[in-house]
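Q: all I have is the shape, not the residue letters:
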């Protein structure tokens, strides 16, 4: 079928959406209100992980050797290149499987596209990008569902497997654990800079390399006795997802700002005002549970709340497992993995020091 939209006249993908990537997420405070009437807990004996602690995926025990991990994730464009958008969205969706300690086995595509606005070649490019990432993960896209929508939306419903004993809940962290972050931060800042046309080629390359990198170490780390909890850092920012671990585990988390790894040019771009609206919404939702060092200024706070798309794994592990965890990350190509904080007994809050 011939395109009804000229490729020359095609709009920028990011111009068609009110937000991009995981910055599209409903703010955590609003989401909590919306879910207030939904029963939590586990009414089914085989349901190992449900919605009770805002974990990364649902987990259902199949037998003594296998647990099924199921998740879904989709969003609007964070970049203008269709193929890159598809790759980013697929890698982001599969991250939830790795964050639970599993390996993906299959995915279904979730597609909503403005058919009369985007050239069909662009839509095909998005689907091809998603398929490429799934092929890299060694899984098929076995089907899906599509609709004609006002804004472009793409993502996956993904399924994975893990041994029941290797499932890593965000609520199983222990007092004394160290916090290790697998990827550098700042995807939201770079995406905001892209929309403002102030992102250079090195910054764009850093954003694409990070957001399309599969969080494979999660499946390896889950087998280590010293690894107690794993989550991935996405739309609620480092502060929001660290707070989820602290609340689910009943512990105080401390983050050290000077130890945080940043993607190319992120602090400088943030200082120029390349900050997403989601960062402010995130702080408004959970800021009352955060204690910031006096030296943490407004820009630094925005960086801590910056929504990450296909962000890194946040691992809580025993101190004697730190070296092994870092070795696994680096052997898998995560050169910027770093120890960023620790967990201690106390109120379920997050403290940020310099």
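A: Looks like it came in fine. If you're wondering where the values come from, they're calculated on a predicted model, not measured in any experiment.
Q: please make it C-alpha for all contacts and neighbour counts, starting now.
A: Will do.
Q: my read: residue 125 touches residue 86, true?
A: Yes. Look at residue 125 against residue 86 with CA atoms under 8 Å: they come within range, at 7.4 Å.
Q: between the two, which is the more surrounded one?
A: residue 86 (28 against 19; other CA atoms under 10 Å).
Q: how near is that one to residue 76?
A: 10 Å (CA to CA, to the nearest Å).
Q: between those two, what contacts are shared?
A: Both residue 86 and residue 76 are contacted by residue 154, under the criterion CA atoms under 8 Å, 6 or more residues apart in numbering.
Q: distance from the chain centre to stretch 132-147, please.
A: 18 Å (CA atoms, centre = their mean, to the nearest Å).
Q: any idea how far the one residue sitting closest to the centre of the chain is from residue 73?
A: Closest residue to the average C-alpha location of the chain: residue 234 at 2.9 Å, with CA atoms, centre = their mean. Noted for residue 234: a distance of 11 Å to residue 73, by CA to CA.
Q: can you check residue 326 too?
A: On the measure of CA to CA, residue 326 and residue 73 end up 27 Å apart.
Q: swap in residue 147?
A: 16 Å.
Q: higher neighbour count, these two?
A: For residue 147 versus residue 73, neighbours defined as other CA under 10 Å are more numerous around residue 73 (20 against 13).
Q: tell me who's in contact with the more buried one.
A: 89, 92, 93, 155, 156, 157.
Q: and if we set it to 6 Å?
A: 93, 155, 156 (CA atoms under 6 Å, 6 or more residues apart in numbering).
Q: that one: what secondary structure?
A: Per DSSP: H, G, I helix; E, B strand; the rest coil, the secondary structure class of residue 73 is strand.
Q: which parts of the stretch 251-354 of the chain are strands?
A: For the stretch 251-354 of the chain, strands defined by DSSP state E, counting those that start in this stretch occupy the ranges 251-256, 290-292, 313-317, 338-345, 350-353.
Q: can you list those in JSON lines and add mean neighbour count and distance to residue 133?
A: Below are these laid out as JSON lines (neighbours: other CA atoms under 10 Å; distance: least, CA to CA, whole Å):
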{"stretch": "strand 251-256", "mean neighbour count": "22", "distance to residue 133": "32"}
{"stretch": "strand 290-292", "mean neighbour count": "16", "distance to residue 133": "36"}
{"stretch": "strand 313-317", "mean neighbour count": "28", "distance to residue 133": "18"}
{"stretch": "strand 338-345", "mean neighbour count": "21", "distance to residue 133": "25"}
{"stretch": "strand 350-353", "mean neighbour count": "20", "distance to residue 133": "34"}
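Q: next up, a structure to set beside the first:
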């Protein structure tokens, strides 16, 4: 069973070719697209741009403040319009937290098939997004709407951070430990939901996980022993760990048995509920990932599973790991765990899974 329907219109997920961060262009394709863009002058005040595929742009305003700017939007990952709005908003705001900042305001990005969905349904999507923004303590100060074929919702999110506390995805250091804040498996659950095979408990877990704001970000960024931060989204745990490796010119080592998984996802993978994005992810970066000879196909599907509003991935000094885990616990992230380490690259940066 799925969550109870709130209207008689088409299921939201039936209107989208891909849901949540599974809509992302595959990393290899995106890399090819960006190669064709012309280089632009970079002002000294732009502390973070597109050079390491980081979570947001950061522009220094003065000695005490830097502006974080990011945007994220996608097609429905669930059928309930209010939940869709909540998930999309939490996912967009996450990039501010992933840079170590605190959000200050948002702008709504809304594309809806107005000849298919009622104004009441569209309104519920917006209400869901607004509810998460209230929880984050920020207003939706404006936005833009279009009539589109597929339902699209998301935010432009702006935040502030002290320039000294900006945490990039490219600052991991050999000897660091890796900590993941949320369990993996959202994409698998979304695939089961779309087929009508996700039970009520699974749906509740999926929504609870994807709407949990990554509020530990600023507190983590303030810890001297935290060197790098990112959040795990559409490219999967493997893809975002690999981005961290490439940015830092290091080798990321994951201990797969230590990676927290959402309850029931291994069974769902075994039943064939895997997103197409998982395969596209693997095709894009397989050459830079080393797996054990006996690594199960189910595990590879979860390693590459696209996460929507996924957890923070932290690279920190070993003597800071207890503080990092304490921050996660204080913010209600009970499954945060040490999942690996960072080593000097033997040749090209890569991800090694054991």
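A: Structure received. The model shown is predicted, which means the values in this text are computed figures rather than measured ones.
Q: can you pull the TM-score for these?
A: Between these two chains, after superposing, the TM-score reads 0.97 (TM-score structural alignment, normalised by the length of the first structure); 347 aligned residues with a CA RMSD of 1.0 Å.
Q: picking that back up, residue 268 of the first structure: which of the contacts of residue 73 of the first structure is nearest?
A: Checking the contacts of residue 73 of the first structure against residue 268 of the first structure with CA to CA, the nearest one is residue 93 at 29.2 Å.
Q: what is the neighbour count of the closest one?
A: Around residue 93 of the first structure there are 24 residues (other CA under 10 Å).
Q: for it, what are its contacts?
A: 73, 156.
Q: that one: what secondary structure?
A: Under three-state DSSP, the three-state class of residue 93 of the first structure is helix.
Q: how near is it to residue 52 of the first structure?
A: Taking CA to CA, one finds residue 93 of the first structure at 20 Å from residue 52 of the first structure.
Q: for residue 125 of the second structure, give its distance to residue 84 of the second structure.
A: Residue 125 of the second structure is 6 Å from residue 84 of the second structure, by CA to CA.
Q: surely residue 144 of the second structure forms part of a helix?
A: No. Assigned with three-state DSSP, residue 144 of the second structure falls outside any helix and is strand.
Q: just to check, residue 49 of the first structure is in contact with residue 58?
A: Yes. The criterion here is CA atoms under 6 Å, and residue 49 of the first structure meets it with residue 58 at 5.1 Å.
Q: distance to residue 284 of the first structure added to the contacts of residue 73 of the first structure, as CSV?
A: Formatted as CSV, the contacts of residue 73 of the first structure follow (distance: CA to CA, whole Å):
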residue, distance to residue 284 of the first structure
93, 26
155, 27
156, 29
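Q: nearest to residue 297 of the first structure, of these?
A: residue 93 (32.6 Å).
Q: could you list the buried residues of the helix or strand hosting residue 59 of the second structure?
A: Residue 59 of the second structure belongs to strand 57-60 when assigned by DSSP states H and E. Of all the residues in strand 57-60 of the second structure, those buried under the rule 16 or more other CA atoms under 10 Å are 57, 58, 59, 60.
Q: wait, the last one sits on residue 45?
A: So that's residue 60 of the second structure. Yes. Residue 60 of the second structure is in contact with residue 45 according to CA under 6 Å; the separation is 5.0 Å.
Q: okay, and the common contacts of the two?
A: With CA under 6 Å, 6+ apart, residue 60 of the second structure and residue 45 have no common neighbours.
Q: quick one: the residue lying closest to residue 82 of the first structure once chain neighbours are set aside and residue 77 of the first structure, what's the gap?
A: Spatial nearest neighbour of residue 82 of the first structure, chain neighbours left out: residue 126 (4.7 Å); criterion: CA to CA, 6 or more residues apart in numbering. Residue 126 of the first structure sits 10 Å away from residue 77 of the first structure, taking CA to CA as the criterion.
Q: higher neighbour count, these two?
A: residue 77 (31 against 28).
Q: any idea what the more buried one aligns with in the second structure?
A: Counting by TM-score structural alignment, residue 77 of the first structure lines up with residue 76 in the second structure.
Q: give the contact list for its match.
A: Residue 76 of the second structure neighbours (CA under 6 Å, 6+ apart): 12, 13, 19.
Q: try 8 Å this time
A: By CA under 8 Å, 6+ apart, the neighbours of residue 76 of the second structure are 12, 13, 15, 16, 18, 19, 20, 84, 151, 152.
Q: any idea which helix or strand carries it?
A: Per DSSP H and E, there is no helix or strand for residue 76 of the second structure.
Q: which stretches of the first structure form helices?
A: 28-34, 82-99, 120-137, 187-195, 201-211, 217-221, 237-249, 266-271, 277-286, 298-305, 322-331 (DSSP state H).
Q: highest mean neighbour count out of those?
A: Ranked by mean neighbour count, the helices of the first structure are led by helix 82-99 with a mean of 29 (mean count of other CA atoms under 10 Å).
Q: that one: average distance to aligned residues in the second structure?
A: Superposing on the second structure places helix 82-99 of the first structure at an average distance of 0.2 Å from its equivalents, by mean CA distance after the TM-score superposition for the first structure.
Q: quick one: the closest residue to residue 60 of the first structure other than its chain neighbours from residue 59 of the first structure, how far?
A: Take residue 60 of the first structure and drop its neighbours on the chain: the residue closest to it by CA to CA, 6+ apart is residue 47, 4.5 Å away. For residue 47 of the first structure, the distance to residue 59 of the first structure equals 6 Å [CA to CA].
Q: need the contact list for the residue lying closest to residue 340 of the second structure once chain neighbours are set aside.
A: Nearest residue to residue 340 of the second structure, sequence neighbours excluded (CA to CA, 6+ apart): residue 254, at 4.4 Å. Residue 254 of the second structure is in contact with 339, 340, 341, 351, 352, 353, 354, counting by CA under 8 Å, 6+ apart.
Q: any chance of JSON lines for those, columns distance to residue 316 of the second structure?
A: Shown next, in JSON lines, are the contacts of residue 254 of the second structure (distance: CA to CA, whole Å):
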{"residue": "339", "distance to residue 316 of the second structure": "12"}
{"residue": "340", "distance to residue 316 of the second structure": "11"}
{"residue": "341", "distance to residue 316 of the second structure": "9"}
{"residue": "351", "distance to residue 316 of the second structure": "17"}
{"residue": "352", "distance to residue 316 of the second structure": "18"}
{"residue": "353", "distance to residue 316 of the second structure": "19"}
{"residue": "354", "distance to residue 316 of the second structure": "20"}
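Q: which residues does the closest residue to residue 237 of the second structure other than its chain neighbours contact?
A: Nearest non-adjacent residue to residue 237 of the second structure, counting by CA to CA, 6+ apart: residue 303, 5.7 Å away. Residue 303 of the second structure makes contacts with 236, 237, 238, as judged by CA under 8 Å, 6+ apart.
Q: one more: residue 60 of the first structure?
A: Contacts of residue 60 of the first structure by CA under 8 Å, 6+ apart are 46, 47, 48, 49, 67, 68, 69.
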